[in-house]
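*Asks:* predicted model follows, preceded by the sequence.
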Amino acid sequence: MKIYIKYMVSLRCKKLVGTELKKLGVVMPKINQGMVEFQEELSAEQEAQFQKRILKLGFEVLDETNSKLLDRISASITDLIYKYPEMSRQEYPNYLIEKLGFDYSEITHLFSEVHGINLPQYIVIQEVERIKEMLLYEDLKVKEIAEILHYRNGAQLTYVFKKITGLTPFYYKKLKKKRLEVLNENKQE
């Protein structure tokens, strides 16, 4: 069971929500920014109490329709990055409007209320996750990855990657070599 919560955008917010769940005797769920994922279903009474308590803290539980929309937004972003790499960033808003059936401003407003970042920032973070995968598991150069993901050049990709991760793609790629060395050592033992 997943519940999306508006305005739960910081570590302190997550701790407050976790404290309220402990008071209700809920088995510790996975708490992410803007979302709580429960290991087991909440009773109707627990859910009502939870909503009442977090409302007092300034949070708001999203209704089922908007919760499903958030799931669809995330899935659509993943599709854009993994399935449609040929699509340019300028085409993303139109793709999301067509796929989701909502105005782009509605999509971005809901997303930022729940996740505490705007949709373009989220897209960049997801692209960086894809870049990490490509660096670790595919034999591609930074320039090639930049072309696939529509960056102007390798320097722009490196700038964005370092801004998000604190590491350069070159250093991150060195991690791949270290992982392989450790794996080979473990196989020999």
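*Replies:* Looks like it arrived, so ask away.

*Asks:* for the rest of this, base every contact and every neighbour count on C-alpha atoms.
*Replies:* Noted.

*Asks:* what's around the spatially closest residue to Val17 that is not a sequence neighbour, how many residues?
*Replies:* Closest residue to Val17 apart from its sequence neighbours, by Cα to Cα, 6 or more residues apart in numbering: Ile54 at 6.9 Å. Neighbour count for Ile54, taken as other Cα atoms under 10 Å: 18.

*Asks:* repeat that for Asn153.
*Replies:* 14.

*Asks:* close enough to count as contact, it and Lys141?
*Replies:* No - counting by Cα atoms under 8 Å, Asn153 does not reach Lys141; the two are 11.4 Å apart.

*Asks:* list of residues touching the host helix or strand of the residue nearest to Val17?
*Replies:* Under the criterion of DSSP states H and E, Ile54 resides in helix 44-56. For helix 44-56, the external contacting residues (Cα atoms under 8 Å, 6 or more residues apart in numbering) are Val17, Glu20, Leu21, Leu24, Glu60, Val61.

*Asks:* hang on, the third one is in a strand, isn't it?
*Replies:* No - secondary structure of Leu21 (DSSP: H, G, I helix; E, B strand; the rest coil): helix, not part of a strand.

*Asks:* what's the closest non-adjacent residue to it?
*Replies:* Phe50 is the one closest to Leu21 (Cα to Cα, 6+ apart), at 7.0 Å.

*Asks:* just checking, what packs against the top strand by length along the chain?
*Replies:* Using DSSP state E to assign secondary structure, the strand with the most residues in the chain is strand 2-6. If you count contacts as 3 or more Cα pairs under 8 Å, 6 or more residues apart in numbering; DSSP states H and E, strand 2-6 packs onto strand 35-37, strand 60-61, helix 104-115.

*Asks:* below is structure B, check it against A:
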Amino acid sequence: MMVKYELDKLELKYTIVELGEVHIVGNMSPEKLSQFKLALIEMGLDLIDDKKTQLVEKIKNVVIEMIHYAEELPRTNFSDYLSEKLNMDYTYMSNVFSQTKGITIEQYIMVHRIEKVKELLIYDELTIKEIAYKMNYSGTSHLSNQFKKVTGITPSFFKAMKTFRRTGLEEL
């Protein structure tokens, strides 16, 4: 709503305003672009007008949605899921993501899966075996190995800890 308000205030015509995306109709003068950027900064937002950075943000949003907000993880390969969701070649997306973020999409997904596993361990409603199934791991040993690789501790030890260490999604 705040972004729409700023667009209207600057008398800019737009077609889509969704989370993280605005389509401006026509050309925007450098002066209005500057005013819009300043308004976004005041709101704690940033304008991403570089195509590769936009792609990286789209990939990050799909991964976060897929892992943290979907009822179930897709039972297909994550690479196939991303390609289908963004209608793009996975190799291209992977190269752009790695160049921009300094990590692979697979590493990014792994870190998010482990954060989701931590959340499920904290809720203490599922066994580690059930969590492994829910998060598409081949078994508890695969989950445990990946968890230890990322966190340095086992899921069982994490579950037994009194103070839980979770990382905010924006920090991943």
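*Replies:* Received, thanks. What you see is a predicted model; the values in this text were computed from it and never measured.

*Asks:* superposed, what's their TM-score?
*Replies:* After superposition, the two chains reach a TM-score of 0.62 (TM-score structural alignment, normalised by the length of the second structure), with 119 aligned residues with a Cα RMSD of 2.2 Å.

*Asks:* in CSV: the contacts of helix 44-56 of the first structure, plus neighbour count and distance to Val128 of the first structure.
*Replies:* Shown next, in CSV, are those (neighbours: other Cα atoms under 10 Å; distance: Cα to Cα, whole Å):
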residue, neighbour count, distance to Val128 of the first structure
Val17, 20, 29
Glu20, 17, 34
Leu21, 20, 33
Leu24, 15, 38
Glu60, 19, 30
Val61, 21, 29
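
*Asks:* for those residues, work out which two are farthest apart.
*Replies:* Leu24 and Glu60 (17.4 Å; Cα to Cα).

*Asks:* which residue numbers in the second structure go with the helix holding Ile54 of the first structure?
*Replies:* The aligned range for helix 44-56 of the first structure in the second structure is empty, by TM-score structural alignment.

*Asks:* now that helix: buried residues?
*Replies:* Phe50, Gln51, Arg53, Ile54 (16 or more other Cα atoms under 10 Å).

*Asks:* tabulate those (JSON lines), appending distance to Leu183 of the first structure.
*Replies:* Listed next are the buried residues of helix 44-56 of the first structure as JSON lines, based on distance: Cα to Cα, whole Å:
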{"residue": "Phe50", "distance to Leu183 of the first structure": "45"}
{"residue": "Gln51", "distance to Leu183 of the first structure": "47"}
{"residue": "Arg53", "distance to Leu183 of the first structure": "48"}
{"residue": "Ile54", "distance to Leu183 of the first structure": "46"}
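
*Asks:* looking at these, which one is closest to Leu70 of the first structure?
*Replies:* The closest of the buried residues of helix 44-56 of the first structure, once distances to Leu70 of the first structure are taken by Cα to Cα, is Gln51, at 18.8 Å.

*Asks:* the strands in the second structure, which residues?
*Replies:* Using DSSP E, strands in the second structure cover 14-18, 21-24.

*Asks:* in the first structure, point out the residues matching the first one.
*Replies:* Meaning strand 14-18 of the second structure. By TM-score structural alignment, strand 14-18 of the second structure lines up with nothing in the first structure.

*Asks:* what is that strand packed up against?
*Replies:* helix 2-9, strand 21-24.

*Asks:* where does stretch 108-126 of the first structure end up in the second structure?
*Replies:* Using TM-score structural alignment, stretch 108-126 of the first structure pairs with 94-112 in the second structure.

*Asks:* returning to that earlier point: for the strands of the second structure, could you give me TSV that also reports distance to Glu6 of the second structure?
*Replies:* TSV is the format used below for the strands of the second structure (distance: least, Cα to Cα, whole Å):
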stretch	distance to Glu6 of the second structure
strand 14-18	11
strand 21-24	12
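
*Asks:* would CSV of these with mean neighbour count and distance to Met135 of the second structure be doable?
*Replies:* What follows is the strands of the second structure, written out as CSV (neighbours: other Cα atoms under 10 Å; distance: least, Cα to Cα, whole Å):
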stretch, mean neighbour count, distance to Met135 of the second structure
strand 14-18, 12, 28
strand 21-24, 13, 29
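
*Asks:* quick one, which of those strands is nearest to Ser79 of the second structure?
*Replies:* Per Cα to Cα, nearest to Ser79 of the second structure of the strands of the second structure: strand 21-24, 23.1 Å.

*Asks:* now the closest one, how far from the chain's geometric center?
*Replies:* Counting by Cα atoms, centre = their mean, to the nearest Å, strand 21-24 of the second structure is centred 20 Å from the centre of its parent chain.

*Asks:* what do you get for stretch 100-119 of the second structure?
*Replies:* 9 Å.
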